[in-house]
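A.B. asks: here is my input, please return the structure:
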Amino acid sequence: MCRLNTIQSTINYIKNELIHIYSSREAESISYILLEYVLAYSRMQIQFNKNETIEQKDFLQLTLYLKQLKKNKPIQYVLGEADFYDLKFKVNEHTLIPRPETEELVHAIIQENKNSNLSILDIGTGSGCIPVCLAKNLNKAKVSSADISAKAIEIARQNAKLNKVEVCFYNRDILKWENFEWEQFDIIVSNPPYVTESEKEKMEDNVLKHEPHTALFVSDNDPLLFYRTIAKLALSKLKTGGKLYFEINESLGIEMQKLLQDIGFTTILLRKDINGKDRMLSAIKPI
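C.D. replies: Model prediction:
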């Protein structure tokens, strides 16, 4: 006879299996995410139906996902999707998992730019979370995005279609930006690689072993390489009064302000995230 598993007993089982990898709170959160995905239930439905028996095929599917999780594979890669700014995004090993601080950057851009018909360039496409959300939330915005990874762009195109927006994607190496034709933009935004090689040892295995290193890391010898390059592009390709937005390494706020000032930007604003860390920066191309 097959063992009967209720929703509550399954939550407990998943938590116990993951407790040596994740905190109790994280393990519980993952158990709910798995059940929402496999059962197609909302969080509220799970809460109200904890005594309901789970079908054996669904329980077996949960155990297959659990095997991957126990190898430190992030839940987003296990399920192939992530939530970001109230939208769903496909993700895989070629794209970073969208982070909450990037949501804050997207929110700031949306709140500060209510004009119609803005021309926007995102640099470092990844899953497409930034350009797709901007296209979805800014009225009649014309959004473009560039990335060195053709495989990341393939996923980003799927996410644009999934979320019913139009984004123009370019497979380009931004460090060679002068080799390509660019139009003039009202906004340029980027979340480029900013974790230094020396910071690797502080990172969790679920990041180091699964997320694309080319999208994460930059040399200790020149940690501002991508910011300096993108700022020079922005000074050339932003319209007068256009805005530049960055997500940044929390330890490089002062250096970033000086960099943009030296390149020629004005109204440079260092912004803190919800945790009080210097994680965002904006600047304006002077008149």
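
A.B. asks: for the rest of this, base every contact and every neighbour count on C-alpha atoms.
C.D. replies: Noted.

A.B. asks: mind checking the longest helix of this structure?
C.D. replies: helix 24-39 (DSSP state H).

A.B. asks: quick one: buried residues of that one?
C.D. replies: 27-28, 30-36, 38-39 (16 or more other CA atoms under 10 Å).

A.B. asks: ditto for stretch 177-184
C.D. replies: residue 184.

A.B. asks: quick one: end-to-end distance for that stretch.
C.D. replies: Using CA to CA, to the nearest Å, one end of stretch 177-184 lies 14 Å from the other.

A.B. asks: run the chain-centre distance for that stretch.
C.D. replies: Distance of stretch 177-184 from the chain centroid (CA atoms, centre = their mean, to the nearest Å) equals 25 Å.

A.B. asks: go on, stretch 80-100?
C.D. replies: The chain centre lies 6 Å from the centre of stretch 80-100; the measure is CA atoms, centre = their mean.

A.B. asks: cool, stretch 62-72 as well?
C.D. replies: Distance of stretch 62-72 from its chain centroid, counting by CA atoms, centre = their mean, is 23 Å.

A.B. asks: now do the SS call for residue 243.
C.D. replies: Using DSSP: H, G, I helix; E, B strand; the rest coil, the structure places residue 243 in strand.

A.B. asks: and the helices in the stretch 151-287 of the chain?
C.D. replies: Remark: helices assigned in the stretch 151-287 of the chain by DSSP state H, counting those that start in this stretch are 205-208, 213-216, 225-237, 253-263.

A.B. asks: the structure of the following sequence is requested for comparison with the preceding one:
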Amino acid sequence: MPFEKPKAKIQSIVNALSGVYDEREATNMANLLLSHFYGLDRMAIILNDEFSLVEGSEKGLAKSIDELNQHKPIQHIIGSVEFYGCELLVDERALIPRPETEELVDWIVTVNTVEAPSIVDIGTGTGCIPIALKKAIPNAQVAAVDISEEALTLAQANAKQNGVEVDFRHLDILENNFPFDLLDIVVSNPPYIPESDKAEMSSNVLSFEPHLALFVENHDPLIFYRRIAELAFLHLKIGGMLYFEIHERFGEEMIKLVEEIGFTKVLLKKDLQGKDRMLQAQKYSK
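C.D. replies: All right, here's what the predicted structure looks like:
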């Protein structure tokens, strides 16, 4: 059985991906692939000890490199992603959780003062937000809704994998009644990318992630935010909190939108890239 050193293997993978990805991206992907196919952790790579090139793993690696060069997301190839201390299954049924959404979850966890909050996540996708919140706030009563039954099936599998209970429900918030009341927290990362922005997006997103969860009509890009804010104002307790992940271009419009509905103490928060990507608002009056 042939052997190879991790750093040499990483370099060969980086070379194979160099036509599509820059060196930093390709190196990160190579590390993930070595961990996935050969079980090599970061320390094994640093020590650079020889490892055996198992035939089945070599075939899987070669296939994965081909898929990456066709812009398939590395998360779909590996089949999972780390999110705020959770291991989540990911595939074409839902959006891949992003770092900005981890920042939103961390904001909620950090400022929450309710010992056992009632929380609803709207447009849950993989279930990343409610699962992470339930793990971080074990006494919370957490529910989540989505229009996609396929996404809900994935979210339920993720909740089971992470050992938490979340009340998942199939719901079209534009059409159906909202079956929750007296909530402490409503959170959502709804579709917010105008159709006109498609041309600027990478092919791995356009080809492999559900457009239903990404795009909104150009004439009303805040349609889901408006509806969710209206529902939240009706169903939150006095003092309850609304949290959104938002498009970086719509910060001022979002402040105006939630204030017109009746929310107060509205805050915009920048992500680690310095972009306005999160909003918090509080319900103070009926």
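
A.B. asks: superposed, what's their TM-score?
C.D. replies: TM-score of the superposed chains, computed with TM-score structural alignment, normalised by the length of the second structure, equals 0.96; 285 aligned residues with a CA RMSD of 1.3 Å.

A.B. asks: about what we covered before: nearest to residue 151 of the first structure, of the helices of the stretch 151-287 of the first structure?
C.D. replies: Smallest distance to residue 151 of the first structure across those (CA to CA): 12.4 Å, for helix 213-216.

A.B. asks: that closest one aligns to what range in the second structure?
C.D. replies: Using TM-score structural alignment, the residues of the second structure aligned to helix 213-216 of the first structure are 211-214.

A.B. asks: please enumerate residues in contact with that stretch?
C.D. replies: Residues from elsewhere that reach stretch 211-214 of the second structure, judged by CA atoms under 8 Å, 6 or more residues apart in numbering: 94-95, 123, 125, 190-193.

A.B. asks: what's the spacing between the counterpart of residue 194 of the first structure in the second structure and residue 26 of the second structure?
C.D. replies: Matched to the second structure by TM-score structural alignment, residue 194 of the first structure sits across from residue 192. Residue 192 of the second structure is 29 Å from residue 26 of the second structure, where distance means CA to CA.

A.B. asks: go on, residue 196 of the second structure?
C.D. replies: Distance from residue 196 of the second structure to residue 26 of the second structure, by CA to CA: 29 Å.

A.B. asks: again, but for residue 227 of the second structure
C.D. replies: From residue 227 of the second structure to residue 26 of the second structure the distance is 41 Å (CA to CA).

A.B. asks: go on, residue 45 of the second structure?
C.D. replies: 15 Å.

A.B. asks: and what of residue 220 of the second structure?
C.D. replies: 38 Å.

A.B. asks: likewise residue 181 of the second structure?
C.D. replies: For residue 181 of the second structure, the distance to residue 26 of the second structure - CA to CA - is 47 Å.

A.B. asks: residue 256 of the second structure too?
C.D. replies: Counting by CA to CA, the gap between residue 256 of the second structure and residue 26 of the second structure amounts to 42 Å.

A.B. asks: show me where the stretch 101-250 of the first structure has its strands.
C.D. replies: Under the criterion DSSP state E, counting those that start in this stretch, the stretch 101-250 of the first structure contains strands at 119-123, 142-147, 167-171, 185-190, 195-196, 217-218, 238-247.

A.B. asks: next, format these as TSV and append mean neighbour count.
C.D. replies: Formatted as TSV, the strands of the stretch 101-250 of the first structure follow (neighbours: other CA atoms under 10 Å):
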stretch	mean neighbour count
strand 119-123	24
strand 142-147	23
strand 167-171	18
strand 185-190	24
strand 195-196	19
strand 217-218	19
strand 238-247	22
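
A.B. asks: can you tell which of these is closest to residue 12 of the first structure?
C.D. replies: Once the strands of the stretch 101-250 of the first structure are compared by CA to CA, strand 195-196 is nearest, at 35.8 Å.

A.B. asks: the closest one against the second structure, how far on average?
C.D. replies: Here the mean offset of strand 195-196 of the first structure against the second structure after fitting is 0.7 Å, by mean CA distance after the TM-score superposition for the first structure.

A.B. asks: that strand - contacts with which helices or strands?
C.D. replies: strand 217-218 (3 or more CA pairs under 8 Å, 6 or more residues apart in numbering; DSSP states H and E).

A.B. asks: distance from the chain centre to the strand it packs on, please.
C.D. replies: On the basis of CA atoms, centre = their mean, strand 217-218 of the first structure sits 16 Å off its chain's mean C-alpha point.
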